[in-house]
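> turn this into a structure:
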Amino acid sequence: MAYSLVAEIWSELAFGMLVFALRFFTRWKYSGFRGMSYDDLFAVFAVTFWILETVSLYTCSAYGNNINLSVESALAVPDSEVPRLILGSKLAYCAWIFYILGIWTLKGVLLCLYNRLTMGLQQQRFVWVMMVVSVLTFLASLLWHILSCYPTYRAWQIKPYPGESCTQRKWNYVIICVLDVVTDIGMMAIPIPMLLRASLTVRRKVSLVLLFGSGIFVMICAVLRAYYSLVLIDDNTVALGWAAREFLVAAIVVNAPSIKPIFSDFKKRLTENYASGSWKSGTGSNAMSSGLPPYNGKNDIENNTAITSGNHKRTQAYKMSSIGRSQPKSESQDHINTATDADNDSTNSNIGKDGIIVTTEFKVSRR
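Sure, this is the predicted structure:
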């Protein structure tokens, strides 16, 4: 069966839209519309740019463009074909812009997520640094694309031949790939060190490292795209195909932390169905020696939590991420707790009569 670029780019876009739809459904299910954050806004932008890029790739491939032209072949193009090639070349030029916008908005999704996860931690400063770095690499990539062929109209010029810097754009693949990978490496350096130091079980720690370290696949895809596009520079279907593949891989990796809760719940329900009993609510206790900020959001996991302070009691729902306890319901409620077991023991031992002890009541029922 012959390879079809059109079939690939549209099928990958369709699958990617399913991934984003699952992401938005999961966020709505566990956080509600009011719980949406900036990473969801970046996700909307990413969807928009991905659609625009796919349309541009399809149309520039259908209309033709100046990528494969040379000095001799450009002069041999019939005048009647020039307007069509100009339109296709303009679309190819726009496809680069949509590609840059889309890839860096996906980075914005992760950075906003990391900013929430590191709220109140020292690592949040590094998140801010990476936000600045991401903006700078984005601007550098965009400006390189625009200024590497100046005046801009030469990017879609047919006669006379404008030169390889305006048609094949070989250095685009190198410069933008380097900036892309460097930014991804810096972003991966945010969660991995914290997870390795976190007070988690080995199994949980490995699963989270694999989840947040999956950005390595995006970097591999970006490098392969640049390599094959340069090696087969005369076949523009290679570059167009790899652009779509990279976008799909990046979309899956970026949305994985957000859609994980719904799969975790599904797995939990399956386990409960095969179990002889059913736990209606989780178990556990938590203690801390400082005040707790109340959280009354209806979309958070609300447990019947009794808080004892001094000689009086009061019961109130709290957002558990505010006390350093991670919730499986949604990544917006997660909080990476880097305290060691020794620190936890020390904290528990120092709780006096004026301390605050958070306990959770549980009800067990058998089907």
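> make it CA atoms for all contacts and neighbour counts henceforth
Fine.
> may I ask you to name the longest helix in the protein?
Ranked by residue count and defined by DSSP state H, the top helix of the chain is helix 236-274.
> okay, buried residues for that one please.
For helix 236-274, burial by neighbour count (16 or more other CA atoms under 10 Å) applies to 236-262.
> packing partners of the helix or strand hosting residue 62?
Applying DSSP states H and E as the criterion places residue 62 in helix 38-63. Judged by 3 or more CA pairs under 8 Å, 6 or more residues apart in numbering; DSSP states H and E, helix 38-63 is in contact with helix 5-31, helix 82-117, helix 236-274.
> could I get those helices as JSON lines with distance to residue 65?
Shown next, in JSON lines, are those (distance: least, CA to CA, whole Å):
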{"stretch": "helix 5-31", "distance to residue 65": "16"}
{"stretch": "helix 82-117", "distance to residue 65": "4"}
{"stretch": "helix 236-274", "distance to residue 65": "9"}
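> can you report how many residues neighbour residue 45?
Neighbour count for residue 45, taken as other CA atoms under 10 Å: 18.
> make that residue 315, sorry
12.
> pretty sure it is touching residue 306, no?
Yes: contact criterion CA atoms under 8 Å: residue 315 and residue 306 qualify, at 4.7 Å.
> thinking again about what came up before, helices or strands up against the helix or strand following the longest helix of the chain?
Counting by DSSP H and E, the next helix or strand C-terminal to helix 236-274 is strand 278-279. Applying 3+ CA pairs under 8 Å, 6+ apart, we find strand 278-279 packed against strand 364-365.
> which SS class is residue 287?
Secondary structure, DSSP: H, G, I helix; E, B strand; the rest coil: residue 287 is strand.
> who are the contact partners of residue 24?
Neighbour list for residue 24: residue 40 [criterion: CA atoms under 8 Å, 6 or more residues apart in numbering].
> distance of it from residue 213?
According to CA to CA, to the nearest Å, residue 24 stands 22 Å off from residue 213.
> count residues in the vicinity of residue 222, would you?
Residue 222, neighbours per other CA under 10 Å, totals 24.
> compare with the first, here's sequence two:
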Amino acid sequence: FWRNLETESYTLMSVGLAMIALRTYARIKKLGLNGLQADDYVMLTAIVWYVMTVVGLNGLAQSAGTALAVPGEDVFALSEEVVEARQYGAKITFMAEQGMLNVIWTLKACMLIMYSRLTFAATNHLFVRILSIYTAVGWVACQLTLFLECRPFNSYWQIAPSPDMNCMVYWTFAAVQCTFNISSDLAMLCVPLPMVIGVKVPLRQKMILIVLFSMGIFVIGAAILTKVAFWKDVYDINFMYWYIREASVAVYVSNLPCIWPLIREAVPGVRSFFGGS
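Next up, the predicted model:
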């Protein structure tokens, strides 16, 4: 399992980091180094959380386990070495959850900042502002849940006796994170939706908008599948694949609009096919 995860995750991350680098280059080329805007700097911070997520999940996949006890297991009979190894795995789990939460919300912030520049109509601009507040409240709610649902805090990596289920599998956090994550993503899709449906341009020029919209739907789908796999069986570790896919495609969606001009210039035929899009 862990070798397949390692191959897929680092491949997806390499593409994501390359897109962030291309985005930064494209923005500097367009605006100059001193002209970079808030979302450009926020995107650079996403690198830290993105790498933390991928490295953390790979470390978890290769660990000896976490605080989650196997049914029927006598945790008091575990050797000191096994206890320490599983405590390490439990700490990596917390790190990976922090990384995932922050990379997703950092990317949301980037998109909202970009939307705030592009929505000139008063109604749309107000919607983006309200959505920004809602998204910020969601991040705070997730962080409070993550730090308060398991008390005392070090019970997150307590092995014997087994701690409360919230400490072992983050039940409450998963519900709060899922609610705010999916609802804010759905709301964010409503911002460019009128452009996809109503803009009066040839279909070829609409295709890039359709691709972005479809990728946004995939991010939501990945978030749903992650939680479905998790709630169906807390011992099923395949949710890690969907965590990484969700984070990676979110990185792609957030950066593609900024690197699209570079693609049109660099790839023969793209400019003529899509026209001035």
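> report the central residue of structure 1.
Most central in structure 1 under CA atoms, centre = their mean is residue 254, positioned 2.4 Å from the mean C-alpha point.
> was I right about it contacting residue 111?
No: taking contacts as CA under 8 Å, residue 254 of structure 1 lies outside contact range of residue 111: 10.0 Å.
> please, where are all the helices along the stretch 101-250 of structure 2?
Along the stretch 101-250 of structure 2, counting by DSSP state H, counting those that start in this stretch, helices occupy 122-148, 165-169, 171-189, 193-198, 203-232, 239-266.
> out of those helices, nearest to residue 61 of structure 2?
helix 239-266 (8.4 Å; CA to CA).
> list the helices and strands that closest one packs on?
With contacts taken as 3+ CA pairs under 8 Å, 6+ apart, helix 239-266 of structure 2 sits against helix 2-31, helix 38-61, helix 80-118, helix 203-232, helix 270-274.
> ok, residue 312 of structure 1 to residue 356 of structure 1 distance?
11 Å.
> one more: residue 222 of structure 1?
Distance of residue 222 of structure 1 to residue 356 of structure 1, computed by CA to CA: 50 Å.
> now do the contacts for the residue nearest to the centre of structure 1.
106-107, 109-110, 215.
> one more time with 10 Å, if that's ok
20, 23, 43, 106-111, 113, 211-212, 214-215, 218, 248 (CA atoms under 10 Å, 6 or more residues apart in numbering).
> of all these, which two lie farthest apart?
113 and 248 (19.4 Å).
> sorry, back to before: out of the helices and strands packed on helix 239-266 of structure 2, which gets nearest to residue 197 of structure 2?
It's helix 203-232; of these, that one is closest to residue 197 of structure 2 (CA to CA) at 8.9 Å.
> got the angle between that closest one and helix 239-266?
170 degrees (axes from the mean of the first three to the mean of the last three CA atoms, to 10 degrees).
> by contact count, what packs against helix 203-232 of structure 2?
helix 171-189, helix 193-198, helix 239-266, helix 270-274 (3 or more CA pairs under 10 Å, 6 or more residues apart in numbering; DSSP states H and E).
> just put those helices in CSV and tack on distance to residue 70 of structure 2.
Output for these, formatted as CSV (distance: least, CA to CA, whole Å):
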stretch, distance to residue 70 of structure 2
helix 171-189, 17
helix 193-198, 46
helix 239-266, 18
helix 270-274, 54
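> rewinding a little: shared neighbours of residue 315 and residue 306 of structure 1, anything?
residue 358.
> distance between the ends of stretch 116-131 of structure 1?
13 Å.
> also stretch 187-194 of structure 1?
13 Å.
> show me which positions of that stretch end up buried.
Of the residues in stretch 187-194 of structure 1, 187-188, 190-192, 194 count as buried by neighbour count, 16+ other CA under 10 Å.
> and those residues, which is closest to residue 117 of structure 1?
residue 191 (8.8 Å).
> from residue 246 of structure 1, how far off is that closest one?
From residue 191 of structure 1 to residue 246 of structure 1 the distance is 22 Å (CA to CA).
> then residue 288 of structure 1?
Separation of residue 288 of structure 1 from residue 246 of structure 1 (CA to CA): 45 Å.
> what does residue 114 of structure 1 give?
Distance from residue 114 of structure 1 to residue 246 of structure 1, by CA to CA: 22 Å.
> what residues are up against residue 231 of structure 2?
By CA under 10 Å, 6+ apart, the neighbours of residue 231 of structure 2 are 169, 171, 174-175, 225, 239.
> residue 145 of structure 2 too?
Each residue near residue 145 of structure 2 by CA under 10 Å, 6+ apart is listed here: 139, 170, 172-177.
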